[in-house]
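> starting from these lines, generate the structure:
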Amino acid sequence: MPELVVLTEQLLAPVPGGTGRYTRELAAALAATAPEGWVVSGVAARHRNARGAEVDGLAGSRMLPLPRRGLTLAWEYGVPLWPGGDVVHAPTPLAPATARRGGVLVVTVHDTVPFTHAETLTPRGAAWHRAVIKRAARKADAIVVPTDTVAAELAEHAPGPARVHVVGHGVPDVLRTPPSAEAVASVVAAHRLPETYVLAVGTVEPRKGLDVLIAAMADPGAPDLPLVVVGPTGWGGVDLRALAAQHGLPPGRLRVLGPLTDTELAVVLHRATVLAAPSRAEGFGLPVLEAMAVGVPVVHSDAPALVEVAGGAGVAALREDPADLARALTSVVDSPERAAAMVDRGRTRAATFTWAHAAESVWRLHLRLLTEKRAR
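Next comes the predicted model:
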């Protein structure tokens, strides 16, 4: 029986982040849309407890003989350790150096931040990503990117013979579906959610521009609303409360909720007045898509990928410009008519992005590549 292996190691990372959501959602969708006779399995490095890498619908979850650091080094230095299967999809650049004979290797590259905004990553992380992305461009059978923006930037910074295919992300059903009254009551009480608020979702790290957002919320031109931030703490020592004090944003106007379950996030997202996405750089921007899908107006930075994903349904603000971000947020909050029109456009835009469509596109790519290899 032919097998597609999805590398699920990102699900076991200390901070899985947006690439962790991508890994889980795409793997589940690939299993749900598998052609007749195919099996889809998950493979990760060796861990004492790998339950976090289990994904609904996968036929099984295996561990390779090396721990995460050993596996990373082995593949970094070209050790030919194939994770099994006829075709392999790496949802991040952590991938084998090359496909085994007769096999297919496809790697997802989420962004070109290691090339364009290396200062927003650790030096080690930026260098590693540049090296493995360049290798994938040379050695993989194909690369999947989430936007035309990343495809163009990849051609500039990491050209190679690997085919590049644009496949967008999707929105999980748990976020699209309005939460129950019981869930709303529970989450509102547990997190003391205000009635109205500006929401930001993402890992708390320099690239996300949350320092700019806090400065914007303290600007006299900003809407007089609380700021709610959802997401785990990443690298870089971004202290949101210290930034709020520095810019004069009263403590009562900042709520830092940390990481939430999808059920909790659904409540927080559905109740938001407006979503702010002030990133310095992105490859896609899942929170923008998710907010549009549930009917929340979006203000995003002018990072090209965010502009592409929003497709004109959001309001763009200049990066690194708190005053312009404050103006953009106020223009939405103070105009219910404008906000309602943005919601309509956002829902229409988001409806074109689904995980099922993403999985079907990935399956077509893998099957075509496998057929071509077998015909040689």
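> okay, CA-based contacts and neighbour counts for the rest of this
Noted.
> Leu240: how many residues sit nearby?
Applying other Cα atoms under 10 Å, we find 17 residues neighbouring Leu240.
> show me how far the helix or strand where Ala131 lies is from its chain's centre.
Ala131 is part of helix 123-139 when elements are defined by DSSP states H and E. Offset of helix 123-139 from its chain centre (Cα atoms, centre = their mean, to the nearest Å): 19 Å.
> now do that helix: which elements does it pack against?
helix 113-116 (3 or more Cα pairs under 8 Å, 6 or more residues apart in numbering; DSSP states H and E).
> so what does the helix it packs on touch, helix or strand wise?
On a contact count with 3+ Cα pairs under 8 Å, 6+ apart, helix 113-116 meets helix 123-139.
> who touches the helix it packs on?
76, 93-94, 97-99, 107, 109, 114-115, 118, 143, 158-162 (Cα atoms under 8 Å, 6 or more residues apart in numbering).
> one more, for comparison:
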Amino acid sequence: MQHLPVLVDATSIPPNRGGVARYISGLLAGLQETGSTVDVVVKRADLAWLRALAPEHRYHQAPGWTARRPARLVWEQTGLPALLRRVGATTLHSPHYTFPVIRASRTVVTLHDATFFSDPAAHARTKVAFFRTWTRLARRFARATVAPSAATVGELDRLAGTARRPTAVAHLGVDAAVFHAPSSAEVTAFRHAHGLGDGDDWIAFLGTVEPRKRIPELIAAHRALGDADVPPLLVAGGLGWDDTAVRELRTAGDRPGAPLRYLGYLPLEELRAFLGGARVVVYPSTAEGFGLPVLEAMACRADVLTTRRLAIPEVGGDAVTYTDPDAGPIRADLAALLADDPDGPARTARRDRAAARAAGFTWAACARVHLGVYATGVAA
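The predicted model follows:
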């Protein structure tokens, strides 16, 4: 192993370990796979988890009060630069927009999407102002920036002002140990755990419930199919800030036998059965910086219905089915997929293409891009 003079700030991992947590943990595992180790600062609650996933790195525990987001942002500007000096790192990687301004010339910043500029209505007003500000600061002052897709870079270049230098594209990876075709026993266990009968099908959505994910349109499309034989729609993920969708899902609850069910957060070990065992995985998002749920579903050999918006075609290629993010097109395209024989050649071919394409997205490949960025000179 080669230890690099790099400090990765992992203190932005959220309590549910979704979103940016998948990126940070995957990147650290990928760096280790390539034979590289770094210093990592992490909150106490995440230390054992990250160390178990990527044990070769050198870990440092952040102060306990960084568990509160405002306090963490203060520590980022004060304590993080001091830690950078103590560990002897010449490069800081800030993996979620914000970074210590006084160490900008030593910092690599990851910008995950451009929807705060291109689709501000999809976010709370305070978040739009916050992330627009930090995105512009990173592009102007950071030593380098990284984004997960060429589509995101294009949107940033178009909407977020002049960048100090070109933003590197590092496609995210998928953990093949977690996301792969489930066994029949795993699918059966999922059915039993969630009150589904033997042989019952379901339609799956996985992701945070927010306006750009178009959950109300998906629910309306599913309801419009109006057939008793249509599988139930199971929604998993966090309740975000789409008030219409949140009301519908809370009203539906999680009642076995109902046409719409909200499962909440699922344990990581259940996700491959949820995705790979579904008749169709639907992800009708209008804007994605990358589209990790699409990739994870593909890796589980799912039949995926999604959109051509922004980065998703970079992930899905010709291995998924595309629709428009409105109720009518979703209903029509979902009906067409449901009409296919579940074990027939057309559906089998789609699922095979999905798994084969997903295999090309690895965390080691993502890490190699980051290694190149880390090596692009160190400011004095």
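> let me see the TM-score of these two.
Superposed pair, TM-score by TM-score structural alignment, normalised by the length of the first structure: 0.85. Supporting alignment: 358 aligned residues with a Cα RMSD of 2.8 Å.
> the second structure: matching residues for stretch 203-210 of the first structure?
Stretch 203-210 of the first structure corresponds to residues 208-215 in the second structure, going by TM-score structural alignment.
> where does Val43 of the first structure fall, secondary structure wise?
With DSSP H and E as the test, Val43 of the first structure turns up in strand 39-46.
> residues contacting that strand, please?
Contacts of strand 39-46 of the first structure (Cα under 8 Å, 6+ apart): 1-9, 27, 30-31, 34, 53-55, 58-68, 71, 83.
> on that earlier part again, what's the ChimeraX line that selects buried ones from the contacts of helix 123-139 of the first structure?
If you want just the buried ones from these in ChimeraX, going by 16 or more other Cα atoms under 10 Å, the selection is:
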select :76,93,94,97,98,99,107,109,114,115,118,143,158,159,160,162
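> the helix ranked longest in the first structure packs against which elements?
Taking DSSP state H as the criterion, the first structure has its longest helix at helix 355-375. On a contact count with 3+ Cα pairs under 8 Å, 6+ apart, helix 355-375 of the first structure meets helix 17-32, strand 104-108.
> hey, which of the ones you listed is tucked in deepest?
With neighbours taken as mean count of other Cα atoms under 10 Å, those reach their highest mean count in strand 104-108, at a mean of 27.
> now do it: distance to the chain's middle.
18 Å.
> what's the answer for stretch 153-165 of the second structure, then?
22 Å.
> ok, now stretch 76-91 of the second structure?
The answer for stretch 76-91 of the second structure is 28 Å, by Cα atoms, centre = their mean.
> OK, contacts around Lys190 of the second structure?
No, residue 190 of the second structure isn't Lys; it's Phe. Glu270, Ala273, Phe274.
> just give me the match in the first structure for it.
Alignment note (TM-score structural alignment): Phe190 of the second structure maps to Val187 of the first structure.
> so which helix or strand takes in its match?
helix 181-191.
> chain center to that helix, what's the gap?
26 Å.
> ok, now how distant is Ala215 of the first structure from Ala242 of the first structure?
Distance, Ala215 of the first structure to Ala242 of the first structure, using Cα to Cα, to the nearest Å: 11 Å.
> quick one: the helix holding Ala131 of the first structure to the second structure mean distance?
When the second structure is overlaid, helix 123-139 of the first structure sits 0.7 Å from its aligned residues on average, using mean Cα distance after the TM-score superposition for the first structure.
> now that helix: buried residues?
Applying 16+ other Cα under 10 Å to helix 123-139 of the first structure flags Ala126, Trp128, His129, Arg130, Val132, Ile133, Lys134, Arg135, Ala136, Ala137, Arg138, Lys139 as buried.
> the next helix or strand after that helix aligns to what range in the second structure?
Next helix or strand after helix 123-139 of the first structure toward the C-terminus (DSSP H and E): strand 142-145. Mapped onto the second structure using TM-score structural alignment, strand 142-145 of the first structure spans residues 144-147.
> then stretch 263-271 of the first structure?
Alignment of stretch 263-271 of the first structure against the second structure: residues 269-277, by TM-score structural alignment.
> buried ones in the matching stretch?
For stretch 269-277 of the second structure, by 16+ other Cα under 10 Å, it's Glu270, Leu271, Arg272, Ala273, Phe274, Leu275, Gly276, Gly277.
> return the closest of these with respect to Glu288 of the second structure.
When these are compared for distance to Glu288 of the second structure (Cα to Cα), Leu275 wins out at 19.1 Å.
> how much space between that closest one and Glu186 of the second structure?
Using Cα to Cα, Leu275 of the second structure is found at 11 Å from Glu186 of the second structure.
> shared neighbours, the two?
By Cα under 8 Å, 6+ apart, no residue touches both Leu275 of the second structure and Glu186.
> need the contact list for the aligned partner of Asp86 of the first structure in the second structure.
The alignment partner of Asp86 of the first structure in the second structure, by TM-score structural alignment, is Thr90. Thr90 of the second structure is in contact with Pro5, Val6, Leu84, Arg106, Val378, counting by Cα under 8 Å, 6+ apart.
> mind redoing it with 7 Å?
For Thr90 of the second structure, the contacting residues are Pro5, Val6, Arg106, Val378, by Cα atoms under 7 Å, 6 or more residues apart in numbering.
> are any of those buried, and if so which?
For the contacts of Thr90 of the second structure, buried by 16+ other Cα under 10 Å: Pro5, Val6, Arg106.
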